[in-house]
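Q: Here is a sequence together with a model predicted from it:
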Amino acid sequence: MKRFLLALFCLMAFSFSVFAEANPVADNSKAMVSAAKQMVKEITPQELMDLIKGKANFVLIDVRTKEEVPAAKIEAKEYYNISRGLIEFMLPKMNIPTDKLIVTYCKVGGRGVLAAETLKRLGYQNVVNLKGGIKGWIEAGFPVTNPLGTFKMVPYELTGCAE
């Protein structure tokens, strides 16, 4: 019985290692994001906050899906939610000058940098991406807005609810 279980375990381990080969689609996706980061400047959450506080003339484009936005968004004077899949079609219709500063963001950075790269390819000259996306923004301690209001998130341990 022990030999049977050992043989079964070895067979299972071998099967998992055979199917655990590299995922070429995931590798290509990572390569696309990495290549986009070579073309697009990224700004920190602090740099974006400085733009907002300084009342800079820029456009903030949230490229998350419309379903993601109600959880939390970054407030800016000129804010648009245009999902990553529609950016090529929607932004050119908005008559935003090609030399105006555009800041893109998503959840953690990947879609934002791909959107920024696309905008650069379309002819927008002053496009940057928020490094770390809204997650990085929140982790830096900056406020977000949702239908309940504007707030800062705190670690769960600081809420008094943790045991």
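A: Received it, and whenever you're ready, just let me know what you need.
Q: Going by C-alpha atoms from here, please, whenever you check contacts or count neighbours.
A: Will do.
Q: Where do the helices of this protein begin and end?
A: 2-19, 24-39, 45-53, 87-90, 110-122, 133-139 (DSSP state H).
Q: Report the distance from the fifth one to the chain centre.
A: The offset between the C-alpha centroid of helix 110-122 and the centroid of the whole chain comes to 11 Å, using CA atoms, centre = their mean, to the nearest Å.
Q: Compute the inter-axis angle for that helix and helix 24-39.
A: 60 degrees (axes from the mean of the first three to the mean of the last three CA atoms, to 10 degrees).
Q: So which elements touch helix 110-122?
A: In terms of contacts (3 or more CA pairs under 8 Å, 6 or more residues apart in numbering; DSSP states H and E), helix 110-122 is packed against helix 24-39, helix 87-90, strand 101-105, strand 127-130.
Q: try this one side by side with the last:
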Amino acid sequence: MSESVKALIAQARAQIDNLPVDEVAKAVEAGGVTLVDLREPGEVEKEGTIPGAVLAPRGMLEFYADPSSPYHRAEFDPAGTVILFCASGGRSALAARTLQSLGYQDVAHLDGGLKAWKDAGRPTTHEN
């Protein structure tokens, strides 16, 4: 029997760090973290993003994150701290689990995504 996307997200959330907005904000302010926006370019254009975030659409994440990939981006370091986010937390939960499978040890996601960030009154930008 196949699983629903809701079940897959629940399984991923059980295996990753689900960080609230305040913890993500503190980590970003402290520095030394790679904050990754997994949304599509049209979403980012419409809604903005978190200042300092690296834009990496979900469909390219594995290629950008894998050091052996010809598409690897230097911002992605398996030994570094990575916090992922999307619109509401589903894609980022699945993506965090995927990065764990690729050997990333310190990976988490923003619980509730950009929606939670905005609802908490945190800043966004269209400049990244």
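A: Received, thanks. Quick caveat, the model's predicted, so the values are computed rather than measured.
Q: Any idea what the TM-score comes out to?
A: In this superposition the chains share a TM-score of 0.87, using TM-score structural alignment, normalised by the length of the second structure; 120 aligned residues with a CA RMSD of 1.6 Å.
Q: related to what we said a few turns ago, comparing the helices and strands packed on helix 110-122 of the first structure, which stretch has the densest surroundings?
A: Counting by mean count of other CA atoms under 10 Å, strand 127-130 has the highest mean neighbour count of those, with a mean of 27.
Q: Can you give me the stretch of the second structure that it aligns onto?
A: The aligned range for strand 127-130 of the first structure in the second structure is 107-110, by TM-score structural alignment.
Q: what about the most centrally placed residue in the second structure, distance to residue 109 of the second structure?
A: Centroid-nearest residue in the second structure, with CA atoms, centre = their mean: residue 84, separated by 1.3 Å. Distance of residue 84 of the second structure to residue 109 of the second structure, given as CA to CA, to the nearest Å: 5 Å.
Q: Show me the common contact partners of the two, please.
A: Common neighbours of residue 84 of the second structure and residue 109 (criterion: CA atoms under 8 Å, 6 or more residues apart in numbering): 92, 96.
Q: Select, out of the helices of the first structure, the one closest to residue 74 of the first structure.
A: Minimum separation from residue 74 of the first structure across the helices of the first structure (CA to CA) falls at helix 133-139, 7.4 Å.
Q: rewinding a little: could the helices of the first structure be laid out in TSV, adding distance to residue 65 of the first structure?
A: Putting these into TSV (distance: least, CA to CA, whole Å) gives the following:
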stretch	distance to residue 65 of the first structure
helix 2-19	32
helix 24-39	18
helix 45-53	21
helix 87-90	11
helix 110-122	11
helix 133-139	13
